[in-house]
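In: Everything below, folded, please.
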Amino acid sequence: MPGDLHTHTTFSDGSLKADWLPRLAARAGLSHLAISDHDSMHSVRYGYANRLRENVRLIPATELTAFDFERGRRVHILCYWPDETCPDLIAHCQLMADRRNAVCRQSGRELEEIYPQFRLEDALALAQDGGVLYKSTLMQVLCDYGLADGIYKETYKPLFGKGGKVLHDPDYQTVDQVLDVIHKARGVAVFAHPSVYKSMELVTELALAGRIDGIEIEHPRNTPEDKQVLYQLAAQCDLLVTGGSDFHGRNTGSPRALGMCRTGDDALARLEQLAQTRKG
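Out: Now for the predicted structure:
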């Protein structure tokens, strides 16, 4: 049975608590699920603490954020089965939490000036599960108070879109730094959705250099043209091919059901075998 290896919860910018996702996975006929919250030890620890829920096998995971400074683009790298005690991984996640909180607090203070009913403290209360503020957290407060038309709809664009009046982005680590963290944690590194940030050149470089273990090819936002090239690249470099929905619950610009993109049985078995080999 297949698995969905890319999902998000209230540990980061998803709308549902982690306990809900195994239920949805079971209803979707999945055997495996990876809760892969952004730069989060919470999702890693949840996966290890809940190895089997609703007859669904959980894979400990997190989606780490990096920046390709050569091309000026963000990069997401999925990390599966890392050592949850790895100091470098813990430090990276804490660093990104601190940076996200700093910029979102600034955005929140600016929203208070625009919307008298908005309060940063209300957004902080919504972020208790993961302890990290996101743009979607701030937008949720605006939605709850009738001040926005949706998380990522028309109200969002002038606030947090390109050049948005309250947009502040955190600083990110380099791609090599993040990959080094994954390797130190003995995790399995899978390049996430290359089409999303136009990273086809980068993923090719990393694959040929042996820096990644796999590519997330089955993803809602990968283009058909890119997917064809990625399958050829994965075959050439003998890489894992994974699939995931990038599920965020209602916190998404378009409907994206858990399980809509999947990882096959062979890839799941190979992923677990590789993880076991790394752990020794």
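In: only C-alpha atoms for contact and neighbour calcs from this point on.
Out: OK.
In: residues of the helix or strand harbouring residue 96 that come out buried?
Out: Assigned by DSSP states H and E, residue 96 belongs to helix 87-114. By 16 or more other Cα atoms under 10 Å, the buried positions in helix 87-114 come out as 88-90, 92-97, 99-105, 107-108, 110-111.
In: That one packs against which elements?
Out: helix 120-126, helix 135-144, helix 175-184 (3 or more Cα pairs under 8 Å, 6 or more residues apart in numbering; DSSP states H and E).
In: before we go on, could you also do this sequence so I can check it against the first one:
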Amino acid sequence: MIDLHIHSTYSDGIYKPAELVAMAAAKGLKTIALADHDTVAGIDEALEAGQSRNVEVIPAVELSVQFDTYQDVHLLGYLIDHRDRIFLDKLAEFRTIRDQRGQAIIANINVKLQHEKKEAITYDEAVNFADGAFGRPHIARVLVNRGYAKDMQDAFERYLIPCDEPKRYFPMDEALAEIRRLGGIAVLAHPTSISEERKVLATVIGKLAGKGLQGVEVYNNMCNADESAFLARLAEDLGLAATGGSDFHGIEGGIEMGSGRGQLAIPHTLATALKNMHHL
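Out: Coordinates of the predicted model:
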């Protein structure tokens, strides 16, 4: 079995890349993909750990993208050149903007905390949880640690969502072109996060295929078996690769690496097909 969608402390996961590889080995996973949000800083650590643990690690990234009227579409780039200097510079600029957004969110939260007669939180507290790209889950962890929220979901509902600030996204055309330039394969993550209406999804994915999308995350935590079957048929009709992953962060209750909520069993043949596409 494999898991092609995992996050580490370099974005919004709670385990370091080497820890994730060790967990994968313990679960008998043969291949994983480290796909952190807007950063590739953890890949070399994961690759090194994979060699010692006999776990294949696929270099990947998950970009936050805007397409038409859809914001925060997630685009996975697999088998990319993660050491490309131009790409690294783009990600660094993107992370600077993420940091500025995070500081603004913290300021908004502190206004709310002041009204609640609670002590303010700090940027330094939150950023200490991040090895790479800083994001809202790191702020949520501070709120939980302070006792201001009972868990991550509660932190988001009570503080992060009402105190949010606008997020910057990669334009879809730019993101697809960049993954292609890096020699990678562009795959749409958890498609039903865009829409659960099948006609809408078929239209969106069809448009993206025409722009250079190469795959669809058919097997994921947001889909039931019937939805995955629909996505598999759609991918086959459009000539797109099928992939799958748990989107494991380590902070969601009931989600495990490799199996998700218990419904995932992603065959190694999907990783093989992805690599075969890469070599074409």
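In: follow-up on the earlier one: could you single out the most deeply buried of the helices and strands packed on helix 87-114 of the first structure?
Out: helix 135-144 (a mean of 22; mean count of other Cα atoms under 10 Å).
In: Tell me the helix or strand right after it.
Out: With DSSP H and E, the next secondary element past helix 135-144 of the first structure is helix 156-160.
In: Can you point out the buried residues in that following helix?
Out: Result for helix 156-160 of the first structure [16+ other Cα under 10 Å]: buried residues 156, 159-160.
In: so what does it touch, helix or strand wise?
Out: Looks like helix 156-160 of the first structure contacts no helix or strand (3+ Cα pairs under 8 Å, 6+ apart).
In: mean shift of that helix relative to the second structure?
Out: Average distance, helix 156-160 of the first structure versus aligned residues of the second structure after superposition (mean Cα distance after the TM-score superposition for the first structure): 2.1 Å.
In: ok so, going back, could you dump the buried residues of helix 156-160 of the first structure to TSV with distance to residue 239 of the first structure?
Out: Putting the buried residues of helix 156-160 of the first structure into TSV (distance: Cα to Cα, whole Å) gives the following:
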residue	distance to residue 239 of the first structure
156	38
159	40
160	36
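In: what about residue 250 of the first structure, distance to residue 258 of the first structure?
Out: Distance of residue 250 of the first structure to residue 258 of the first structure, given as Cα to Cα, to the nearest Å: 11 Å.
In: oh, I was asking about residue 101 of the first structure
Out: Taken as Cα to Cα, the span from residue 101 of the first structure to residue 258 of the first structure is 28 Å.
In: Ok, residue 193 of the first structure next?
Out: For residue 193 of the first structure, the distance to residue 258 of the first structure - Cα to Cα - is 16 Å.
In: cool, residue 65 of the first structure as well?
Out: 22 Å.
In: Between these two, which is the more surrounded one?
Out: For residue 65 of the first structure versus residue 258, neighbours defined as other Cα atoms under 10 Å are more numerous around residue 258 (27 against 20).
In: Now which residue in the second structure aligns to that one?
Out: In the second structure, residue 258 of the first structure lines up with residue 257, judged by TM-score structural alignment.
In: show me where the second structure has strands.
Out: 2-6, 31-34, 56-67, 70-78, 170-171, 185-188, 215-219, 241-244 (DSSP state E).
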